[in-house]
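K.L.:
here is a sequence with its predicted model. Questions after.
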Amino acid sequence: MRPIAILVACAAFTVGTLPTIVHAQSTGPSTGQASQTDAKTIWEKFKGSWNQSKGAVKEQWGKLTDDDLLEIEGRRDQLVGKIQTRYGITREEAEAQVGTWEQKRYRDM
């Protein structure tokens, strides 16, 4: 019976503090959301010109094969997955590399 009392006390504490946390998050600037939108907009440009972007992708990640590039078809998530597989890195590392590449390519466009 005692573990349930602790669980109820924890739940009551969490419920009591949740509105404060949600309120604090909702009043702050939404820079994360803005950067996601920017990344999405940037990738839409790459996807639209994928045939031209393939050369730059191959230049950046030379281990990707032509078959990989055909499979990717301008899809960011596929590119990240292929980089992760070919280079034996974590998904987070592949995401970071693609993000850096996107920003550089977008500035050069």
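P.N.:
Ah, there it is. Bear in mind that the values here come from a model prediction, so they are computed numbers and not experimental data.

K.L.:
use CA for all of it now, contacts and neighbours both
P.N.:
OK.

K.L.:
nearest residue to the residue nearest in space to the middle of the chain in space, ignoring adjacent ones along the chain?
P.N.:
The geometric centre of the chain, computed from its C-alpha atoms, lies nearest to residue 95 (Cα atoms, centre = their mean), at 6.0 Å. Nearest residue to residue 95, sequence neighbours excluded (Cα to Cα, 6 or more residues apart in numbering): residue 80, at 5.9 Å.

K.L.:
check contacts around that neighbour.
P.N.:
Listed by Cα atoms under 8 Å, 6 or more residues apart in numbering, the contact set of residue 80 reads 91, 94-95, 98.

K.L.:
against that first model, consider the following:
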Amino acid sequence: MDTNHNKSEKSFKIPGDWKEQSKQLKEKFSTLTDHDLKFEAGKEKEMLERIGNRLRKNREEVLNIIKEINLS
């Protein structure tokens, strides 16, 4: 059984000012909390999982939401 199905996941780097982006995410998605959006270096994957769980979105959808916030 292969338990390393996440091996191919690319690492995520926060583009731009996360403080500003997290503010915009909270405005757009009122269910997100400060804890969900807490950024810790090296724990980006965990943060994406928290956001995904809260919004009921998969990793790719969360990444797309963050990209959209960046472009606005």
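P.N.:
Structure's in. What do you need? These numbers were taken from a predicted model, which means no experiment stands behind them.

K.L.:
TM-score of the superposition?
P.N.:
TM-score for the superposed chains, counting by TM-score structural alignment, normalised by the length of structure 2: 0.55, backed by 59 aligned residues with a Cα RMSD of 2.8 Å.

K.L.:
rewinding a little: tell me the SS of the residue opposite the residue nearest to the centre of structure 1 in structure 2 once aligned?
P.N.:
Taking TM-score structural alignment, the alignment pairs residue 95 of structure 1 with residue 63 from structure 2. Classification of residue 63 of structure 2 using DSSP: H, G, I helix; E, B strand; the rest coil returns helix.

K.L.:
where along structure 2 do the helices fall?
P.N.:
18-28, 44-55, 59-71 (DSSP state H).

K.L.:
buried deepest among those, which one?
P.N.:
Looking across these with neighbours counted as mean count of other Cα atoms under 10 Å, the highest average goes to helix 44-55: a mean of 18.

K.L.:
how much does that helix stray from structure 1?
P.N.:
Here the mean offset of helix 44-55 of structure 2 against structure 1 after fitting is 2.7 Å, by mean Cα distance after the TM-score superposition for structure 1.

K.L.:
distance from the chain centre to that helix, please.
P.N.:
Per Cα atoms, centre = their mean, to the nearest Å, the displacement of helix 44-55 of structure 2 from the mean C-alpha position of its chain is 5 Å.

K.L.:
so that helix versus helix 59-71, what angle?
P.N.:
Here helix 44-55 of structure 2 points in a direction 100 degrees away from that of helix 59-71 (axes from the mean of the first three to the mean of the last three Cα atoms, to 10 degrees).

K.L.:
okay then, goodbye and thanks.
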